[in-house]
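**Q** make a model of this:
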Amino acid sequence: MNQQLYILTGASRGMGLAMAQQLLAKGNTLLCISRNASPELTTRALKSGQALMQWTHDLADAEGVSARLRDWLQSQDPGHFASATLINNAGVIPPVLPLRQSQPADLARALRVGLEAPMALSAVFLGATESWPMPRKVLNISSGLGRHPMASQAGYCAAKAGLDHFTRCLALDEALHAHGAKVCSLAPGVIDTDMQVQLRGTASEAFPDQSKFAQLKASGLLSSPEQAAEQVLRFLARADFGQLPVADVRG
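**A** Okay, here's the model as predicted:
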């Protein structure tokens, strides 16, 4: 039986790790690209006999990681797969500061990991699999902060807004081809991850919305990484996936 191929970035922790665990549990072929490999995923794959590859690569090096992905995809036999999906999940939140206090290197890293790498990986994924006959999808993990501005979050907000808009452009490109990929930039809701810890822990003087994030935690309104992963993967499996190039799991 042909395998479903998933390529997932940022799979070593948080929602990315939860997605990887759930994809492995369903017997898929999984290629993870993260700064660090997950021993937990390795153990799970060995026990279940599932096909798992983990590449350790800094996604700030978009050119390097995309070239490696292109070479790997071109070496594959598409007959082994029933579908192919790229999930751009990795992101970086720079220090929570007004832009005038931010360091250029921090801003550059947030944009490289959160926007440049997804664009580069999407380009090589779609180019290398253009002749593959099976369904193909690109899922970009966005954020409500890409659609709603927030003080002291310019770098992260800009990366996610760019992710949304490049996905809109990509959807137009792919719609011109009979075998074009289905694409979507999806906001996964508010999740109890390291990012939330960072936002809650920032001094209110530097981050005017700090109390809002603290209240989300206190009120129990944050999804667990596992819950969020399940919602995202359910959305990815929907028959109408890609009908809207920019969407939210909450409707």
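
**Q** make it CA atoms for all contacts and neighbour counts henceforth
**A** OK.

**Q** next, the residue in the chain sticking out farthest from the centre: secondary structure please.
**A** Most distant from the centre of the chain: residue 205, at 30.6 Å, with distances by C-alpha atoms, centre = their mean. Secondary structure assignment for residue 205 (DSSP: H, G, I helix; E, B strand; the rest coil): coil.

**Q** identify the residues contacting the residue most central in space within the chain.
**A** Nearest to the mean C-alpha position of the chain, by C-alpha atoms, centre = their mean, lies residue 89 at 1.3 Å. By C-alpha atoms under 8 Å, 6 or more residues apart in numbering, the contact set of residue 89 is 8, 9, 10, 11, 16, 140, 141.

**Q** nearest to residue 178, of those residues?
**A** Ranked by distance to residue 178 (C-alpha to C-alpha), the contacts of residue 89 are led by residue 140 at 21.8 Å.

**Q** number of nearby residues for that closest one?
**A** Per other C-alpha atoms under 10 Å, the neighbour tally for residue 140 reads 27.

**Q** that one sits in which helix or strand?
**A** Residue 140 belongs to strand 136-141 when assigned by DSSP states H and E.

**Q** list the helices and strands the following helix or strand past that strand packs on?
**A** The helix or strand immediately downstream of strand 136-141 is helix 154-175, counting by DSSP H and E. When contacts are defined as 3 or more C-alpha pairs under 8 Å, 6 or more residues apart in numbering; DSSP states H and E, helix 154-175 packs onto helix 104-111, strand 182-187, strand 246-248.

**Q** sequence B follows; please return its structure for comparison with A:
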Amino acid sequence: MDYAMITGATRGLGESIAKRFIEKGISLINVSRSDNASLRELCEERSVSYQFFQCDLSDPQETEEMMREAGSHVFSLNADRIYLVQNAGVVTPINPSGQVDNSDLKKSVHVNLLSPMIVTNEMLMASQGSSSQLIMVNVSSGAGSRPVYGWSTYCSTKAGINMLTETVSLELSKNGSRHKAIAFSPGVMDTDMQGTIRSSSEESFADVENFKRYKEQGMLRDTDTVAEVLVKLVTETEIESGKLYHVNDLL
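**A** You can find the predicted model right below:
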């Protein structure tokens, strides 16, 4: 049996990705701050296993300890494939540099970049000696490839995610590993994060009116559509390790 380990599967894109894996008969490991009863019920209906590891990904020490436990556990299951989807993320702080609260900045860096680095490190250590193939998917953003006024933290962390993906892939290739790592840019979606963006002032976020227009004109994709694209990509195609995939190119 294959397993999907997803960070932030409680709601939004993470929940939609989890549902798509379950519907394919793939067991779920949810790494989040809170549990998701509907995912647990869906796993029972589809006769696949469900496990929840409670973890605050803004806390590096907790992330390290929990992922050491979760990684050891999942690689003891002798799965053919383990899909690791690092989906958890925060868009705040939304403010130009010089007007950012440092505590918000640190939380963003911890959730968006440091925790994925720790999770990657722990999962690769746990994989040593296992015959299971690890497929790592890091959820990125278009903001990781271009500057956006008011998003210096978010842009920087997502750029870091892209480089983490490329570098880990290079290392895996040089070491002859069959594990793979890709990044996935999901585009603009109808999520709580979009609501946070739209509530920003124009002084804090110069593009706020564009994001309001996306909502008003129905230009935001639903998370189920994006999740279906991602899960189909990693389960039905031969992915290119190190590549940044864009949802617009796959629809």
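
**Q** for the two chains, what TM-score is obtained?
**A** For this chain pair, the superposition-based TM-score is 0.92 by TM-score structural alignment, normalised by the length of the first structure; 249 aligned residues with a C-alpha RMSD of 1.7 Å.

**Q** aligned partner of residue 183 of the second structure in the first structure?
**A** Mapped onto the first structure by TM-score structural alignment, residue 183 of the second structure lines up with residue 185.

**Q** how many neighbours does that match have?
**A** 27.

**Q** tell me the contacts of the aligned partner of residue 118 of the second structure in the first structure?
**A** Matched by TM-score structural alignment, residue 118 of the second structure corresponds to residue 120 in the first structure. By C-alpha under 8 Å, 6+ apart, the residues touching residue 120 of the first structure are 62, 63, 66.

**Q** one more time with 7 Å, if that's ok
**A** Contact criterion C-alpha atoms under 7 Å, 6 or more residues apart in numbering gives 62, 66 as the residues in contact with residue 120 of the first structure.

**Q** mind listing what's buried along the host helix or strand of residue 74 of the second structure?
**A** In this assignment (DSSP H and E), residue 74 of the second structure forms part of helix 60-75. Using 16 or more other C-alpha atoms under 10 Å as the test for burial, helix 60-75 of the second structure gives 60, 63, 64, 66, 67, 68, 70, 71, 72, 74, 75.

**Q** what does stretch 86-106 of the second structure give?
**A** Quick answer for stretch 86-106 of the second structure (16+ other C-alpha under 10 Å): 86-96, 100, 105.

**Q** which of these sit farthest apart?
**A** Using C-alpha to C-alpha, the two most remote members of these are 86 and 96, lying 26.5 Å apart.

**Q** and the aligned partner of residue 35 of the first structure in the second structure, how many residues sit next to it?
**A** Superposed on the second structure with TM-score structural alignment, residue 35 of the first structure falls opposite residue 33. Neighbour count for residue 33 of the second structure, taken as other C-alpha under 10 Å: 17.

**Q** right, and residue 33 of the second structure touches residue 53 too?
**A** No. Residue 33 of the second structure is beyond contact range of residue 53, at 8.3 Å (criterion: C-alpha atoms under 7 Å).

**Q** what residues are up against whichever residue in the second structure pairs up with residue 140 of the first structure?
**A** Aligning on TM-score structural alignment places residue 140 of the first structure opposite residue 138 in the second structure. Contact partners of residue 138 of the second structure, counting by C-alpha under 7 Å, 6+ apart, are 85, 86, 87, 161, 182, 183, 184.

**Q** so who does residue 4 of the first structure touch?
**A** The neighbours of residue 4 of the first structure, taking C-alpha under 7 Å, 6+ apart as the test, are 28, 29, 81, 82, 83, 84.

**Q** quick check: which element contains it?
**A** Judged by DSSP H and E, residue 4 of the first structure forms part of strand 3-9.

**Q** what is the very next helix or strand once past that strand packed up against?
**A** Heading C-terminal from strand 3-9 of the first structure, the first helix or strand you meet, by DSSP H and E, is helix 14-25. When contacts are defined as 3 or more C-alpha pairs under 7 Å, 6 or more residues apart in numbering; DSSP states H and E, helix 14-25 of the first structure sits against helix 225-236.

**Q** what residues of the helix it packs on count as buried?
**A** Applying 16+ other C-alpha under 10 Å to helix 225-236 of the first structure flags 225, 226, 228, 229, 230, 231, 232, 235, 236 as buried.

**Q** with the second structure overlaid, how far apart is it on average?
**A** After superposition onto the second structure, the mean distance of helix 225-236 of the first structure to its aligned counterpart is 1.1 Å, using mean C-alpha distance after the TM-score superposition for the first structure.
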